[in-house]
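S.K.: build me a structure from this.
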Amino acid sequence: MQLEDIRTAAESAALHPNWREGDHLLALLAKNAGERPNEVAMRERDHGIWQEYSWADYLDIVVSFAAGLEEAGVTAHDLVAVIGDNRPNLYFAMLGAICLRAVPSPAYPDVPPEELAGQLRREGIRVAVAEDQEQVDKLLLARRSHPDLQLIVYDDPRGLSGKDQPEGTVSFETLLERGRARLKREPGLKDDLLSRPSVHDVAILLHSSGTTGVPKGVPLKHGHLISGVRNAAAAGYFRQGEVHMAYLPIAWVGDFTFSVAAALELRFVVNIPEAQETALHDMREIAPTLYFCSPRAWSAMLTRIQVGIAETTRFKRWLYDRFMPFAVEMERARLDGRQPGALQKLRYALGSFLIYGPIKDHLGLSRVERAYTAGEAIGEDVFLFFRALGLNLRQFYGQTENCALAVAQSPDDISLTSVGRPFPGVEVKIDDSGEILLRGDNIFDGYYKDPEATAKALRGGWLHTGDAGQFDDDGQLVVLGRVSEVMHTASGTRYIPTYLENRLKFSQFVKDVCVVGSGRDFLSAIVCIDLQATGQWAQENGVAYTSYAELSQSPAIYDLVQGIIARLNAALPSGLAISRFVNLHKEFDPDDGEVTRTRKLRRDVIDERYRRIIEATYTGDREIEFEAQIAYETGQTGVITRKLTIRTLGEGA
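M.R.: Here you go, the predicted model:
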């Protein structure tokens, strides 16, 4: 199925007069390969050994795969599914498709077969590229309901090659060799392939989070991506030759923007860890200069540090307790405009030698010059901790629709509450309803086959982000939450659930939380504890447990969570206090449809699935027996009854 509805080249040219026709991702790749053929462009850790690809290798594989892909029947504007973890051949495959003016459509590696089949059907996909047997098996299952899927190209041959190779599958290497043979037969083919893309072509089809239904397709053109990267570079957000680690899901806009678009424009060295499980270990060897992760990931990193300190020697704990609080308070004072004195600087230098430097080195952050976080609000304690280590951690704001690059804090203009100022080339304003509007050449041109959503998002030349915001006294942007999630209690008190939820998640003990209360007399919350952090706390405080469900219902854990909610309540305006809460017996799970793959709440699913629990928080019940459906690895389902405590603030603590 072709992307015929995402504006013609003439319409795109009229909309983006600043774009230059020959300015596209393949031109950048060819330029790098021509000017610096032997310079390392990408590295992958494979069985403990780093395999390197130069810019010349990069170009050769991309063009050869494109030639093989075209011989297999892929044509301009075809959509090509890509699924798996970060792997060089998956990046090469995406760029090979782009070389043909086809459009890669990546999926999250943990997507279940039924969701994957839905994407294939909606997008009429005939060809897919998969990482390994696990992903091929999913595609084969999806093909039962989408027989139009004709070809599956796989990277890792284990379990797939030989006489048992599934019908309609071919290895990446086989297609690559076919392409190389074709390039030898057709001397002018390489130049022809590299000349085909246009700055106005769609380079990638990404997808919205799908919090309210089926994810929307977000087509990003070469011009959008290159404009976004150049705007960010002009603001000092990226620099030439960054050392970058590609570990984010390839279906997320941040990965394609960082690992492909920015890497090609600014000649990054892209490093790919051996597996998601080894990413933190591999990062120590990579020692990136640029590092981004979500607030949730920064918080998890802090939790690991705290757990490690709790388990180390008494002397190391003494050093940590002596220097770390000092550094945090010094950073807090610095953000308040108070500069440290000579003695403080001397003590900090000693702390850098004894504590801060070793922690950064242990985390693989010793060379990071540009550290970022985005996606949701980050906790003050987490933010201050990493800045206290000497990382210039900054917040930024972006969406898939603007290539994830719109607004960021500058290195010397940091705020705990704002996300910064717009990049050069990006305009931001707040409309009368309080919605954040954006304009610039990095803003997409419309959703895939969804004119109604496009008309709603793009009005008057501005992208209506759907986010509520305001400018602080210093002119920096403050993001409050989703406009669609502005709710009112029965008394008419206005609140934004995500604002409250994010602040509860500032605690390392809270992994997820859903605040409810629309049309009700008060607010209540369903809390999912963080097993690692809460389990460590339980161990230190003599609380025995055998499972997540048992730990979640411990009175001591209820006291812990109640204290977290009480601290938030103390900082909230009258009428917005959370009065009752329940600790859920499990985490919210993307496979159960309760959160998206990027862990955004699907409120309609939660409201329906936990309706009895929510009602119980408003009827004054102190506990509820809840029948929870569970799925076994065999595919069978069952029901288990859980007794859940419902706590009123002020009780039991």
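S.K.: all contacts plus neighbour counts: C-alpha atoms, from now on.
M.R.: Will do.
S.K.: just say helix, strand or coil for residue 396.
M.R.: Secondary structure, DSSP: H, G, I helix; E, B strand; the rest coil: residue 396 is strand.
S.K.: contact partners for the nearest residue to it once chain neighbours are set aside?
M.R.: Leaving aside its sequence neighbours, residue 396 sits nearest to residue 408 (C-alpha to C-alpha, 6 or more residues apart in numbering; 4.0 Å). Taking C-alpha atoms under 8 Å, 6 or more residues apart in numbering as the criterion, residue 408 is in contact with 394-397, 419-423.
S.K.: mind redoing it with 7 Å?
M.R.: The contact partners of residue 408, taken as C-alpha atoms under 7 Å, 6 or more residues apart in numbering, are 395-397, 419-422.
S.K.: quick one: which of those is most hemmed in?
M.R.: residue 395 (27 neighbours; other C-alpha atoms under 10 Å).
S.K.: I'd like the next helix or strand past the longest helix anywhere in the chain.
M.R.: Ranked by residue count, the top helix of the chain under DSSP state H comes out as helix 314-335. Next along the chain after helix 314-335, taking DSSP states H and E as the criterion, comes helix 342-351.
S.K.: what comes into contact with that following helix?
M.R.: Against helix 342-351 from outside (C-alpha under 7 Å, 6+ apart): 323, 327.
S.K.: what's the following helix or strand past that helix packed up against?
M.R.: Using DSSP H and E, the helix or strand that follows helix 342-351 in sequence is helix 357-363. When contacts are defined as 3 or more C-alpha pairs under 7 Å, 6 or more residues apart in numbering; DSSP states H and E, helix 357-363 sits against helix 279-286.
S.K.: if you count neighbours, what's buried in the helix it packs on?
M.R.: 279-280, 282-284, 286 (16 or more other C-alpha atoms under 10 Å).
S.K.: also this sequence, please, to line up against the first:
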Amino acid sequence: MREFSLPALYEVPSDGNLTDLIRRNAAQHPDVAVMGRKVAGVWTDVTATQFLAEVRAAAKGLIAAGVRPGDRVALMSRTRYEWVQLDFAIWSAGAVTVPVYETSSAEQVQWILGDSGAVAVVVEGEAHAAAVESVRDRLPSLRHIWQIEQGAVEQLTAAGADVTDETVEERGASAKADDAATIVYTSGTTGRPKGCVLTHRSFFAECGNLVERLKPLFRTGDSSVLLFLPAAHVFGRMVEIAAVMAPIKLGCVPDIKNLTDELASFRPTLILGVPRVFEKVYNSARAKAQADGKGKIFDKAAQTAIAYSRALGTPEGPSIGLKFKHKVFDRLVFSKLRAVLGGRGEYAVSGGAPLGERLGHFFRGIGFTVLEGYGLTESCAATAFNPWNRQKIGTVGQPLPGSVVRIADDGEVLLHGEHLFQGYWNNEAATAEALADGWFHTGDIGTLDEDGYLAITGRKKEIIVTAGGKNVAPAVIEDRIRAHALVAECMVVGDGRPFVGALVTIDEEFLGRWASDHGKPAGSTAASLRDDVDLLAEVQQAVDDGNAAVSKAESVRKFRILSSQFTEEAGHITPSLKLKRNVVAKDFADEVEAIYRG
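M.R.: Okay, here's the model as predicted:
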């Protein structure tokens, strides 16, 4: 057993709640832009004073509608300014926010609203309202539905016109530090989602220590962050509250379809994303270079960036020759890549899945350091992350200051600290199992090095045991295979089988360009090319790269390219892009059998 901790850098208030932050900002930084809001396609600043006023106005409407202290109010929307405004308005009314993924099915909506006992829900659009209405007869506690795109904020503001500021102040102060701030439902890779009760104290401990440890990235009046992750996810929520706590300017965009345009217009100094975003940036840049006949230059530049980053971690540092090559490629390639990321940023924080050493070194080498972290819904997002000035690529960093990470005898990662959840809503049995002996059992397998840097090697329940008795943690090889531009998803199989295999889906965005470059018919799809020798050879390269990270017994011997994607609608992945392995294994059982046939 091994454990590591760092002293707290932030003193969690003995009382009070998250609404204290927006009142403090208005008092201490009244004219500082704390939000960026798109109006008619143009980013417009919202000062701390304006934000507080708009939050209060919406809170008055909730109070007028009969929302009481401790009531649960659900938010079902894409990431947008109103999400943040209404989140703080719900707290200002003394209530508890229940986020719902905007992609949730009617059945999932029914479960979350019903289990939480939500008395009201604010949805974004007609489709979301229809999903709620379709199950409303099974939600006896639900009294109100407001729709953002049909003027929800304006309706609440008008309804609360007679509610006094004093009433809002009283309500806003009603929740204490140890009261629930939000109930975030897990993505539910197995079984029904569980509601994680996160308190105001949880977020103070999480975001306060994060901001202090990464202080140079959170400069009031200068720094800014663009939130494009789902606000319903705990990682997105952490970004929201950390930005308000600092405070720095926060901008929200609903998806990543036009992310490069949004980055160029907002120009954030800090980006928080998931590995797939950074993989897309790299793969898109490489594909564009190849299309322009500059593929060899890009590849040499990438090799230089990786070598330069690796040399930064040595006592000698980069050689004179490497420094010269790096300077040349910085002018030709790296500066253009930084411009794609907004042009002002030097750092990003990545979580949700492993980034991989290759990408970690590549981005640090181009002058845009991606700090990898690790966390769960139950840990209020990041429970470990790399410090800005002592990064160890290949790890998820050191524990959140004020918390403890322990590695149990069986390799499981255990957590302790004020940032942890209080328990699962209406589920005492699951709470007792997860919070045994005062430690949260993550279900993840990991190691701690001598400096307290944590590396995650797999999931306890996802360990595959082959017929030969070899234990295989699929995450390592899957992440390496998935890093290839053509690979959308990968799932390793082989439990009780003679060897390890893999199911692979193809990224349709890159398939068209690849098919054109390789003389394949226009309109080719994964289904039409799944047996194509060139495509098989390309995917084999990805598999070979993955195999290089593991032992021979753990390596993928055979794979199958699937005709379709793993989708959230089909139940193959969660809203946070985690694989539901049991569903995939069931739906693609014939493909798995084909791997081992003969």
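S.K.: tell me the residues of the second structure aligned with stretch 110-117 of the first structure.
M.R.: Using TM-score structural alignment, stretch 110-117 of the first structure corresponds to residues 103-110 of the second structure.
S.K.: mind putting the buried residues of helix 279-286 of the first structure into TSV with distance to residue 33 of the first structure?
M.R.: Converted to TSV, the buried residues of helix 279-286 of the first structure look like this (distance: C-alpha to C-alpha, whole Å):
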residue	distance to residue 33 of the first structure
279	28
280	30
282	27
283	26
284	28
286	23
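S.K.: with the first structure overlaid, how far apart is the helix or strand encompassing residue 168 of the second structure on average?
M.R.: Per DSSP H and E, residue 168 of the second structure falls inside helix 165-172. Once fitted to the first structure, helix 165-172 of the second structure is off its aligned match by 3.0 Å on average (mean C-alpha distance after the TM-score superposition for the first structure).
S.K.: what residues sit buried inside that helix?
M.R.: Buried residues in helix 165-172 of the second structure, counted by 16+ other C-alpha under 10 Å: 168-169, 171-172.
S.K.: kindly report the same for stretch 190-210 of the second structure.
M.R.: Of the residues in stretch 190-210 of the second structure, 193-210 count as buried by neighbour count, 16+ other C-alpha under 10 Å.
S.K.: please say which position in the second structure the residue nearest to residue 396 of the first structure maps to.
M.R.: When the second structure is aligned by TM-score structural alignment, the residue opposite residue 408 of the first structure is residue 385.
S.K.: that older thread, for the helix holding residue 168 of the second structure, which helices and strands make contact with it?
M.R.: So helix 165-172 of the second structure, by 3+ C-alpha pairs under 7 Å, 6+ apart, packs with helix 81-92.
S.K.: what does the helix it packs on correspond to over in the first structure?
M.R.: So helix 81-92 of the second structure sits over residues 88-99 in the first structure, by TM-score structural alignment.
S.K.: before we move on, back to that, can you give the contact residues for the helix or strand following the helix holding residue 168 of the second structure?
M.R.: Downstream of helix 165-172 of the second structure, the next assigned helix or strand under DSSP H and E is strand 180-185. Strand 180-185 of the second structure is contacted from outside by 96-99, 193-200, using C-alpha under 7 Å, 6+ apart.
S.K.: residue 287 of the second structure: helix or strand, and which one exactly?
M.R.: helix 275-291.
S.K.: measure the mean distance from that helix to the first structure post-superposition.
M.R.: Relative to the first structure, helix 275-291 of the second structure is 1.3 Å off (mean C-alpha distance after the TM-score superposition for the first structure).
S.K.: quick one, that helix and helix 259-266 angle?
M.R.: Orientation of helix 275-291 of the second structure against helix 259-266 (axes from the mean of the first three to the mean of the last three C-alpha atoms, to 10 degrees) gives an angle of 100 degrees.
S.K.: and helix 275-291 of the second structure, which stretch of the first structure?
M.R.: Going by TM-score structural alignment: helix 275-291 of the second structure matches residues 295-311.
S.K.: which parts of that stretch are buried?
M.R.: Here stretch 295-311 of the first structure shows 295-296, 298-303, 309 as buried, counting by 16+ other C-alpha under 10 Å.
S.K.: in the first structure, what range does the longest strand seen in the second structure match?
M.R.: For the second structure, the strand with the greatest residue count under DSSP state E is strand 439-448. Mapped onto the first structure using TM-score structural alignment, strand 439-448 of the second structure spans residues 462-471.
S.K.: where does the strand ranked longest in the first structure end up in the second structure?
M.R.: As assigned by DSSP E, the longest strand anywhere in the first structure is strand 637-648. Per TM-score structural alignment, strand 637-648 of the first structure has no counterpart in the second structure.
S.K.: which strands and helices lie in contact with that strand?
M.R.: Right, strand 637-648 of the first structure is packed against strand 578-583, strand 623-631 by 3+ C-alpha pairs under 7 Å, 6+ apart.
S.K.: buried set for that strand?
M.R.: Going by 16+ other C-alpha under 10 Å, strand 637-648 of the first structure has these buried residues: 642, 644-648.
S.K.: so what touches that strand?
M.R.: By C-alpha under 7 Å, 6+ apart, strand 637-648 of the first structure touches 553, 579-582, 617, 621-631.
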